[in-house]
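Novice: no sequence for this one, just the structure:
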């Protein structure tokens, strides 16, 4: 099976028909006004062809599989367990949707909340640089929950994912990086609006209802970077998955919002845009031409920690591979990153695993000592290892000025200088982290990550079955038959050791 003629040229996606809106002037005569930003995006989301290029479908399947693995592993995290425990108070009356790590089911919005929290709990889910969101951690839980409840096919999920990802990018480009630098958690703000569009697509809403879904999603968008390093960060991703799904369902059932809510004086751009938002430029960034997953790509993670550390970790691993030094050979390590990275990495001396994910010092110490980072490095016991804490003071950070990040075409180079006790000074730099479109993961690396997430929770056999099912998602006719068998587990409270 294909996603409705999978090989059709991606150029078909640019044929967007936007209707002008009718409005009354002061005399009562009808005038025609140009469509709002929201209407332009919604019209594309509702009407674009589902004849996706194989170059879009393949990375979408990889992203969905990667997120499912993060959901399975993340369901063992304390944040996910807490949300799941609360959600269990409202069991599904009808068929509902699967809660990963649980034998229970819940209405789709609550399942999306629980699974979205799990997907982001260990900060191992992908980054999406076009929107500055963890797009998949919001999109995949929402689409799987809604799709399971409505009997959608795997092809429907892929279609909704690709529409939602483009809408994440479209919304984000209007406000970022200014929005992100102001302190908003774009995963939970931009992500909520884009995910409303994805769920509207899955529900097959027309452009009118899709615009209302996104408008309502704008009212439900919330999340602060001030919560980084706590349970509230993944909670915000789960909240965005729930709210995006709810916004689409409310719009389906007749609830309406204002079409100009992105643009008006009290709208998203003015209130959430930060100090220097660029606004929307559809000439520079035409919707779906080519699809953003082909043009920019996603950034699946090899390291289970904040993406702000990744170029520095990769720089260090590159130097270790080239020069074959060990931790005892190093006198100091100095990283040069962006201001937002320094603000994200706010724990110089982390005391628990959540703080450790947002500590450059901890992550660099582990990479220096062992040559890689895994989920096993982010447990309460691992964070207190004396051999790691002794290495943490070796790392220092400097940053570019904040205004350097406001250039939308910026490459954001991260530099590393390592001084050895021998007197040698080693330097390197990266414009992209491992896993991004400029340095993509190999099939073996994707599988190794999937197993790292799933085998400690599900065992070898079930993990292998789940991996195969995810990669054959396009052949699934009804998620209601697939998801419960693949993801439900009564052993969901086990801790990944």
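Specialist: Alright, I've got the coordinates. Everything numeric in this text was worked out from a predicted model, so none of it was measured.

Novice: drop to CA atoms for contacts and neighbour counts, all remaining ones
Specialist: OK.

Novice: so how far is residue 117 from the most centrally placed residue in the chain?
Specialist: Geometric centre of the chain, nearest residue: residue 134, 1.8 Å, by CA atoms, centre = their mean. Distance check for residue 134 against residue 117: by CA to CA, to the nearest Å, it reads 12 Å.

Novice: before we move on, what about residue 197?
Specialist: Using CA to CA, one obtains 20 Å as the distance from residue 197 to residue 117.

Novice: more crowded one of those two?
Specialist: Comparing residue 197 with residue 117 by other CA atoms under 10 Å, the one with more neighbours is residue 197, at 40 against 35.

Novice: From residue 216, how far off is the more buried one?
Specialist: 11 Å.

Novice: With residue 472 instead?
Specialist: Residue 472 is 34 Å from residue 216, where distance means CA to CA.

Novice: just residue 310 next, same as before
Specialist: Residue 310 is 35 Å from residue 216, by CA to CA.

Novice: More neighbours: these two, which one.
Specialist: Legend: neighbour count by other CA under 10 Å for residue 310 and residue 216, higher for residue 216 (27 against 24).

Novice: what ranges do the strands span in the stretch 1-150 of the chain?
Specialist: 21-24, 30-33, 97-98, 105-106 (DSSP state E, counting those that start in this stretch).

Novice: Reformat those strands as TSV; add distance to residue 491 and mean neighbour count.
Specialist: Listed next are the strands of the stretch 1-150 of the chain as TSV, based on distance: least, CA to CA, whole Å; neighbours: other CA atoms under 10 Å:
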stretch	distance to residue 491	mean neighbour count
strand 21-24	54	12
strand 30-33	57	12
strand 97-98	14	30
strand 105-106	15	24
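
Novice: tell me which element residue 335 is part of?
Specialist: Assessed by DSSP states H and E, residue 335 sits inside strand 330-337.

Novice: Can you list the buried residues in the very next helix or strand once past that strand?
Specialist: Moving toward the C-terminus from strand 330-337, the next helix or strand (DSSP H and E) is helix 339-344. By neighbour count with 16 or more other CA atoms under 10 Å, helix 339-344 contains the buried residues 339-344.

Novice: want to compare, so here's the second one:
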């Protein structure tokens, strides 16, 4: 009896730590996310499928003019000699190996800063996910429905990882498109490759070793390259995981994990001291209800009305609203006051932009363009446009007022003082293109047509539109990728 009692006691000593270990592992985000990617059925609501399809429409639209930007052409010229492959490089006459196609197309997708935003991750999600998915889909012979499935699943993990490190990660200068984007792309690619739970977790973990990118690159060619590098990392991480390369499990949450290294040594203090939470950003990784709610529906994507940094869009929407509702000319404007969250204004660091890239991150330029033209199009963000004296002369009349509150706590307030003494005011909580004011289907097609103008011949544009309209039913992505394979026309054609 004593012997049996001893066994029982010693057994309990072994079982308790084993249970604790299993419980810890079940809550480990890398393990949990790998399992979710591998085991979640492809049974998404139809509105989620439609939202994903519209995300592909938007990213393909902006990638067409993005493909002819200098950064994309330089990226293609760099990687093309490294080897051909099965995956389309948008706007170019050659196909590449999947990682290089993902890099080039990611740069094209983000080159004009006309691509969507995703609040839970504080990242440009589709510019990373779609290039990675399409590059692998061509290589693997995947269908349009496979791509939409991978997108929804990858976006969910991208959002969950973002919620685990934001808002501090982004506010401290990390470009989440590059960092969190790499992890989300790995999850999407793991889903497309149908990896098992172990290999999917390895892909997610491995991607943290490829994650990097600073906001100090904003206004340079390297900023759009961040999206391409993240897309490339997703393809590589999932492919290496499929081949059997393993990775650690403490790379998202742990003493030397993303949360403590890419938030800071005060991570736990910040997490435990949160008093206001936006976009689910709790500084905790959700592992119990990973798929609930489905973020593509509950948070949605912010489709861009203007081809510049989204932090300027609430102010520009407000300016255009006041311009439309009141009869005044730019010459009658005495001053424009913009009251906005400090995090938005920090993203708009170029108060006196010198070229088109810097203008994309300038509140002053965005507001001036909206006031002077009543719109803001691709042609307004060229180097030549930025040098126009009448636009630059307006900068001193635009005044920024940082507000130390989160974007959900404080809507952007626009105040226009006219020389006749009138003061016009409005406040914008959510920009056009968000869930609060979503694009109609007609607006999506209009954006495609505007982006393709002068680059795609009418018959090619029609084929592309048909492929995008029927994307969920395509047995392969070839009808889509064939329509955007280069070379394109020139803008003057």
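Specialist: Great, that's in hand. Source: prediction; values computed, not measured.

Novice: Onto which residues of the second structure does the strand holding residue 335 of the first structure map?
Specialist: Using TM-score structural alignment, strand 330-337 of the first structure lines up with residues 333-340 of the second structure.

Novice: What ranges does the second structure have for its strands?
Specialist: 84-88, 95-96, 333-341, 398-403, 412-418, 423-428 (DSSP state E).

Novice: Which elements pack onto the shortest one?
Specialist: What that stands for is strand 95-96 of the second structure. If you count contacts as 3 or more CA pairs under 8 Å, 6 or more residues apart in numbering; DSSP states H and E, strand 95-96 of the second structure packs onto strand 84-88.

Novice: which helices and strands sit right next to the strand it packs on?
Specialist: Counting contacts by 3+ CA pairs under 8 Å, 6+ apart, strand 84-88 of the second structure packs against strand 95-96, helix 98-110, helix 126-140.

Novice: I'd like to know which of the ones you listed lies nearest to residue 163 of the second structure.
Specialist: Ranking these by distance to residue 163 of the second structure, with CA to CA as the measure, places helix 126-140 first at 17.2 Å.

Novice: could I get the helices and strands packed on strand 84-88 of the second structure as JSON lines with distance to residue 432 of the second structure?
Specialist: Formatted as JSON lines, those follow (distance: least, CA to CA, whole Å):
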{"stretch": "strand 95-96", "distance to residue 432 of the second structure": "36"}
{"stretch": "helix 98-110", "distance to residue 432 of the second structure": "19"}
{"stretch": "helix 126-140", "distance to residue 432 of the second structure": "18"}
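
Novice: Determine which stretch of those is the most buried.
Specialist: helix 98-110 (a mean of 32; mean count of other CA atoms under 10 Å).

Novice: quick one: it aligns where in the first structure?
Specialist: The aligned range for helix 98-110 of the second structure is 108-120, by TM-score structural alignment.

Novice: with the second structure superposed, average distance for that stretch?
Specialist: Average distance, stretch 108-120 of the first structure versus aligned residues of the second structure after superposition (mean CA distance after the TM-score superposition for the first structure): 0.2 Å.

Novice: And residue 416 of the first structure? What does it align with in the second structure?
Specialist: Taking TM-score structural alignment, residue 416 of the first structure has residue 414 as its aligned residue in the second structure.

Novice: Chain neighbours aside, what residue packs nearest to that match?
Specialist: residue 338 (4.9 Å; CA to CA, 6 or more residues apart in numbering).

Novice: was I right about the one you found contacting residue 403?
Specialist: No: when contacts are counted by CA atoms under 8 Å, residue 338 of the second structure is not listed as touching residue 403 (10.0 Å).

Novice: Looking at these two now, which is surrounded by more residues?
Specialist: Neighbours of residue 338 of the second structure and residue 403, each counted by other CA under 10 Å, are more numerous for residue 338; the result is 27 against 18.

Novice: dump the residue contacts of the more buried one.
Specialist: For residue 338 of the second structure, the contact set (CA atoms under 8 Å, 6 or more residues apart in numbering) comprises 315, 398-401, 412-415.

Novice: can you do 6 Å?
Specialist: Residue 338 of the second structure sits next to 400-401, 413-414 when contact means CA atoms under 6 Å, 6 or more residues apart in numbering.

Novice: which one of these has the most neighbours?
Specialist: Most neighbours among the contacts of residue 338 of the second structure, by other CA under 10 Å: residue 414, with 25 neighbours.

Novice: Need the counterpart of residue 58 of the second structure in the first structure.
Specialist: In the first structure, residue 58 of the second structure lines up with residue 66, judged by TM-score structural alignment.

Novice: and its match, how far is that from residue 154 of the first structure?
Specialist: Plainly put, residue 66 of the first structure is 15 Å away from residue 154 of the first structure if you go by CA to CA.

Novice: before we move on, back to that, relative to residue 219 of the second structure, which of the strands of the second structure is closest?
Specialist: Closest approach to residue 219 of the second structure among the strands of the second structure (CA to CA): strand 398-403, 19.4 Å.

Novice: what's the average distance of that closest one to the first structure?
Specialist: Mean for strand 398-403 of the second structure is 1.3 Å (mean CA distance after the TM-score superposition for the first structure).

Novice: quick check: that strand aligns to which part of the first structure?
Specialist: Per TM-score structural alignment, the counterpart of strand 398-403 of the second structure in the first structure is residues 395-400.

Novice: Next, count neighbours for the aligned partner of residue 86 of the second structure in the first structure.
Specialist: If you follow residue 86 of the second structure across to the first structure using TM-score structural alignment, you land on residue 96. Number of residues near residue 96 of the first structure (other CA under 10 Å) recorded here: 22.

Novice: wait, residue 96 of the first structure sits on residue 104?
Specialist: No: using CA atoms under 6 Å, residue 96 of the first structure is not in contact with residue 104; the gap is 9.6 Å.

Novice: so what corresponds to residue 191 of the first structure in the second structure?
Specialist: By TM-score structural alignment, residue 191 of the first structure lines up with residue 181.

Novice: And for residue 315 of the first structure?
Specialist: In the second structure, the residue paired with residue 315 of the first structure according to TM-score structural alignment is residue 318.

Novice: Tally up the residues packed near its match, please.
Specialist: If you count neighbours by other CA under 10 Å, residue 318 of the second structure ends up with 25.
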